[in-house]
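**Student:** sharing a model prediction with you, sequence too.
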Amino acid sequence: MCGIAGLFDTRGRRDFPRELVERMNAVQFHRGPDEGGTHFEPGVALAHRRLSIIDLSTGQQPLFNEDGSVAVVFNGEIYNYQELVPELEALGHVFHTRSDTEVIVHAWEAWGEDCVRRFRGMFAFALHDRARQTLFMARDRLGVKPLFYAELDDGTVTFGSELKVLMQHPRLDRSIDPLAVEEYFALGYVAEPRCIFRGARKLGPGESLCIRRGEAAAPPRQYWDVRFTLDNPLSADEAMGELTARLRESVRLRMIAEVPLGAFLSGGVDSSAVVATMAGLSGEAVNTCSIAFDDPRFNESEFAAMVAQRYHTRHFVETVKSDDFDLIDTLAALYDEPYADSSAIPTYRVCQLARKHVTVALSGDGGDESFGGYRRYRMHLMEERMRAALPMAVRRPLFGMLGRLYPKADWAPRFLRAKTTFQAMARDATEAYFHSVSILRGEMRGRLFSAQFRKQLGGYDAVEVFRRHAAAGATDDPLALIQYLDLKTYLVGDINTKVDRASMAHSLEVREPLMDHELVEWLATLPSSLKIQGQEGKYLFKKAMEPMLPDDVLYRPKMGFSVPLARWFRGPLKARVREAVLGETLAATGMFNRDYLRHLVDAHQSGVRDYSAALWTVLMFEAFLRNVQGSGGITGAIRQAEVA
């Protein structure tokens, strides 16, 4: 795994300052502590930090074609590179290394922009072609690896693996994008392609961007998307057999490495399936890493131990204290943008543990989205059946009224918490699903923001992110629709962001077999009835894994990677939350309604309401502001946001 950075002059062939490029590269040292490299020529500068995984002796970057006219910097892994090498050699290309990186430059020469369609892996890369005066950038299909870029007012394009790389450039517009703030407080992250700063963008999953010197910039091109056809005629038994074979192939490809390799093992279905498959492919004991919690409500370590014992893994466990909350400022510095998934804390810790023993770790991320594992999926399907029974003209006024009148009852048994269901029934499927996954729902965001900031939003609502993707998803199947939405939003903006930054903070490469694009495409052909049957999610996956995993792992209630926020904010973090939420950092932005912030703190700390998720979201935004201020840029950003 690596970090990439660079500059490209779209108007001419300026020489870029070496000190600037080296500073951009230095701030991502953690992504590649083994080696660093730079390349300068008129009009372009490329930089790279390397975490050596494959071809340790000759895989240095930037890497060039035979005559030096094409150069690439690359973050990720091309798992099928060994298949592509002989095909490219047959076309006359000569290889000087054994690295997957060299495949990229020759594939570009052979197939141009379509080269990305030939790659199977996780990747973000930038390639400069001197003869074509072109900068070409691409990101993998499922957005595992990040890529930020900005087009500056002097015609420079700057890019990097993390936003902090772009922030080294003095011309980057750091004014805060109000629409990004709306998205953050709805979703807990800023959704692609937007960035928290107006001047920057994220390249989306399955997108490439081709910039030619002297030409007007074209928008990013989407080279891949998943289509939920649901038309595969396989029987359940046939599908189980093929699934097992496909999983085995995906895991095998991700076990190619010249450094110590292992896996995360949480005790859930997905990571356990990956470990079981690895054990069947490995001639020696698999290294597995687990985090235990000293609070039994959050501890899954006994289930991880079952799998470790069954497959005789070299199992490493560390216990995280339930008051492990000293990472707030660390996370703000790691993620650059505001990011509100509190499971980033245990994810950081398990990456920290894994790096003591391995350099590459396989994970089970991506399984819930493709196999239908989230509890919210089953709730959505139930609501969809109810929505289908009544026309919108009846549902919207009836359930809209009930949703407004019914009291919020966090303290009540689940069957009495009807307010959210009523609100969902008054919406269409896309809006309802957005409502169900929002951290601060529309009414709360309306109260959270100041009148001045709501004016800046100009009526924008983060639901538009989901509407845009729903239109592209082109499916009427209720489960397929929300799976597609999660693949485009939550998986990319939350899960992949969390794992990339947490792992790279420890110079650990994480590979995700369940996000293999060929596996995802095949699963999208299976009918939804093979994913959820009754109240059982991941139906096909669990049935396929029955010979390999104990029922206690497969069929227990899903726990998740959670931390006790509600207790923290009423106990050890009580003073810190009050100080951060009601302090000067947030007040200085002019974005927030101070009375509502006080309500969130008082109501939660008195025990009247559970506002822990909302408070964590506010707390991490405040930490983001302080982190950027420490980087020398927040004052101007706030001032520009206020007058926008």
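**Tutor:** That came through fine.
**Student:** can we go C-alpha only for contacts and neighbour counts from here?
**Tutor:** Will do.
**Student:** hmm, residue 526 is touching residue 235, no?
**Tutor:** No. Between residue 526 and residue 235 there is no contact under CA atoms under 8 Å: 9.8 Å.
**Student:** residue 73 in helix, strand or coil?
**Tutor:** strand (DSSP: H, G, I helix; E, B strand; the rest coil).
**Student:** then residue 642?
**Tutor:** Following three-state DSSP, residue 642 is assigned to helix.
**Student:** contacting residues for it?
**Tutor:** Residues near residue 642 by CA atoms under 8 Å, 6 or more residues apart in numbering: 453, 589-590.
**Student:** can you redo those residues as CSV with secondary structure, neighbour count and distance to residue 261?
**Tutor:** Shown next, in CSV, are the contacts of residue 642 (DSSP: H, G, I helix; E, B strand; the rest coil; neighbours: other CA atoms under 10 Å; distance: CA to CA, whole Å):
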residue, secondary structure, neighbour count, distance to residue 261
453, helix, 21, 48
589, coil, 17, 46
590, coil, 18, 49
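**Student:** put this next to the previous one:
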Amino acid sequence: MCGIVGLFDTCGKREIDRALLGRMNQIQVHRGPDEGELYTEAGVGFGHRRLSIMDVSSGQQPLFNEDGSVVVVFNGEIYNFQELAGELAALGHIFRTHCDTEVIVHAWEEWGEHCVNRFRGMFAFGLWDRNEQVLFLARDRLGIKPLYYSLLTDGTLIFGSELKTLLAHPDFIRDMDPHAIEDYFAYGYIPEPKTIFRQAFKLSPAHTLKLHSGQSMPAPRQYWDVPFILHDSITEQEAQEELIVRLRESVKIHLMTEVPLGAFLSGGVDSSAVVAMMADIAEEPVNTCSISFGDPAFNESLYAQKVADRYHTRHNVSQVDQDDFDLIDKLASLYDEPFADSSAMPTYRVCELARKRVTVALSGDGGDENLAGYRRYRWHVYEERMRSALPLGLRKPLFGLLGNLYPKADWAPKVLRAKSTFEALARDSVEGYFHSVSIMKDKMRQRLFSDSFKRNLQGYQAVEVLRMHADKCPAQDSLSRVQYLDMKTYLVGDILTKVDRASMAHALEVRVPLLDHKLVEWISGLPVSFKLHGQEGKYVFKKSLEPYLSNDILYRDKMGFSVPLASWFRGPLRQKLNNALMGPVLANTGIFNQAFLKEMLDQHQSGRRDYSASLWSLLMFESFLRNVLHAEQPRSYKNDLKVA
């Protein structure tokens, strides 16, 4: 696992500032503390920070082909590299190392931009072909590894593994994108391909960018998508048996390493399944680690211990206490842009714990999106049945009226909290799902933003992100469509981003066998009833795991990796929250309606409403402004909020 950076002159062959390239590379030393190297030639410069995982003695980067005409910097792992190396060697390519990086340069020579179709793994890389005068950027199919880029006003393209590498360039313009701000307060993260900055972009998952020297900037090209093509015929028993075979094979290839390896173990189905497969494959006891909370409502550590005991793992537990608030500003600096998933705190701590014993850890991320594990999927399928029974022309006024009349009851049992359901039923399918996943609903964001900021949005609404992906979705059924939406947004923008930054802050490589693209493709073709069976999500997955895990692991209610924000904001974080929301940093942006911020604070802290997720998003936005946009030089962002 590594960090990469690059400079490329799209206009010609101007000299590369090697000192600047070095500073950009060094700013992500946490991603690769073992080694750091640079390469420059006229018009091109690459930098690389290395965390040694494979071929520790000779896998240094930037890495070249035989005659030095092709050079690559690479972050990730190609799990089928040995198979590809054999095929390429048979075609006449000469290998000097035993690392997966070298496969990339020879695969490029042999297959050009289609080389990415041959790679099985997680990757982000930049490649320069001097003979073709081509810069080629690529990102893996599910977006496990990040890649950011920006075209500066002078025609220089810069790229890197984290936004902070782009921010280190003196010509990068830090104007915020108002559309990204609207997205952030709806989703809690900024979905691909946007970033918080108008001048920077994320290369979307399963996309490449091919630039010819001296030519204009092209649009990224998509090379893969989740197929959702149903298998011709498969029984439930056959699906259970094949799922275990495929899961075991995926876990096995993810164990490839020359350094100590372990796994995260939360006590949930997905991480427990990964640990069960690892224990079945490995010759030595598996190293596992988990986080516990003092609040029993958020504590899964007892379930993790049960799995650890069953498989005799070397298990380590660390508790996150309610005074672990120093992480707030640290997280803002790690993520480089506003990021409102509060589980980043325990994720940071579990990565810190894991790194004390291992360099590589496997996680269970991706199971909920693949196999319909989220409760919101059940609600969406139910709501879709209601939508199909009544045309939108009838539903919108009827349920819209009920939604307006029904009181907001955050304190009540979930069955009595019908307001949100009524509001969702008054919308079409995409709007309804957007309503269910938004941390701030449309009406809240209307009240949150100032009149001047709303004018800057020029009618833009965050639901357009989901509409864009829904238009491209290959599936027709309601469940697969929202799974697809989550894979394109929440999985990559929140879950994988959270884990990448938290792990790389500790120079820990995290691998996700449930997101092996071959496994994802196969699972996408299972009948919907195998995933969501009545009220049971991950149905066929859980059935297949019954020989490996106890029923109290498989069939208990999903708890999630949460922190007790609501009580924190009424207790130990009360004053910090007040200072952040009512202080000058947010006020000076001109983005917010200060009266509504005060109303949210008062209602939450009095216990009348639970605004914890919304308040956390504001707290992290304020921290981003202070820690990333250089609060030592106070400025107003009002002039930055023009739509490009």
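**Tutor:** Yep, that arrived. Since the structure is predicted, the reported quantities are computational estimates derived from the model, not experimental observations.
**Student:** TM-score for the pair, please.
**Tutor:** Scored against TM-score structural alignment, normalised by the length of the first structure, the superposed chains reach a TM-score of 0.99; 644 aligned residues with a CA RMSD of 1.2 Å.
**Student:** on that earlier part again, more crowded one of residue 526 and residue 235 of the first structure?
**Tutor:** residue 526 (22 against 11; other CA atoms under 10 Å).
**Student:** helix, strand or coil for that one?
**Tutor:** Classified using three-state DSSP, residue 526 of the first structure is coil.
**Student:** with adjacent residues omitted, what lies nearest to it?
**Tutor:** residue 230 (4.7 Å; CA to CA, 6 or more residues apart in numbering).
**Student:** element containing the one you found?
**Tutor:** According to DSSP states H and E, residue 230 of the first structure maps onto no helix or strand at all.
**Student:** just residue 46 of the first structure next, same as before
**Tutor:** Applying DSSP H and E, one finds residue 46 of the first structure within strand 44-50.
**Student:** for that strand, packing partners?
**Tutor:** Packing contacts for strand 44-50 of the first structure, counted by 3 or more CA pairs under 8 Å, 6 or more residues apart in numbering; DSSP states H and E, involve strand 2-9, helix 18-26, strand 35-41, strand 70-78.
**Student:** out of the ones you listed, which is the most enclosed?
**Tutor:** Comparing these on average neighbours per residue, with mean count of other CA atoms under 10 Å, the densest one is strand 2-9 at a mean of 30.
**Student:** that one vs the second structure, average offset?
**Tutor:** Here the mean offset of strand 2-9 of the first structure against the second structure after fitting is 0.3 Å, by mean CA distance after the TM-score superposition for the first structure.
**Student:** the closest residue to residue 337 of the first structure other than its chain neighbours - how many residues pack around it?
**Tutor:** The shortest distance from residue 337 of the first structure to any non-neighbouring residue, by CA to CA, 6+ apart, is to residue 196 (6.1 Å). Neighbours of residue 196 of the first structure under the rule other CA under 10 Å: 24.
**Student:** tell me, how many residues neighbour residue 572 of the second structure?
**Tutor:** 13.
**Student:** give me the secondary structure label for it.
**Tutor:** coil.
**Student:** what residues does the spatially most central residue of the first structure make contact with?
**Tutor:** What sits nearest the mean C-alpha location of the first structure, by CA atoms, centre = their mean, is residue 496, with 2.4 Å. By CA under 8 Å, 6+ apart, residue 496 of the first structure lies in contact with 143-145.
**Student:** try it again at 10 Å.
**Tutor:** Going by CA atoms under 10 Å, 6 or more residues apart in numbering, residue 496 of the first structure touches 142-146, 365-366, 490, 502, 512.
**Student:** where do the strands sit along the stretch 201-350 of the second structure?
**Tutor:** All strands of the stretch 201-350 of the second structure, identified by DSSP state E, counting those that start in this stretch, fall at 207-212, 221-222, 261-264, 287-293, 314-320.
**Student:** right, and the residue nearest to residue 526 of the first structure touches residue 478 too?
**Tutor:** No. If you go by CA atoms under 10 Å, residue 230 of the first structure and residue 478 don't touch, sitting 11.8 Å apart.
**Student:** mutual contacts of those two, please.
**Tutor:** What both residue 230 of the first structure and residue 478 touch, as defined by CA under 10 Å, 6+ apart, is the set residue 528.
**Student:** what is the burial count for the nearest residue to residue 578 of the second structure once chain neighbours are set aside?
**Tutor:** Leaving aside its sequence neighbours, residue 578 of the second structure sits nearest to residue 601 (CA to CA, 6+ apart; 7.3 Å). By the criterion of other CA under 10 Å, residue 601 of the second structure has 22 neighbours.
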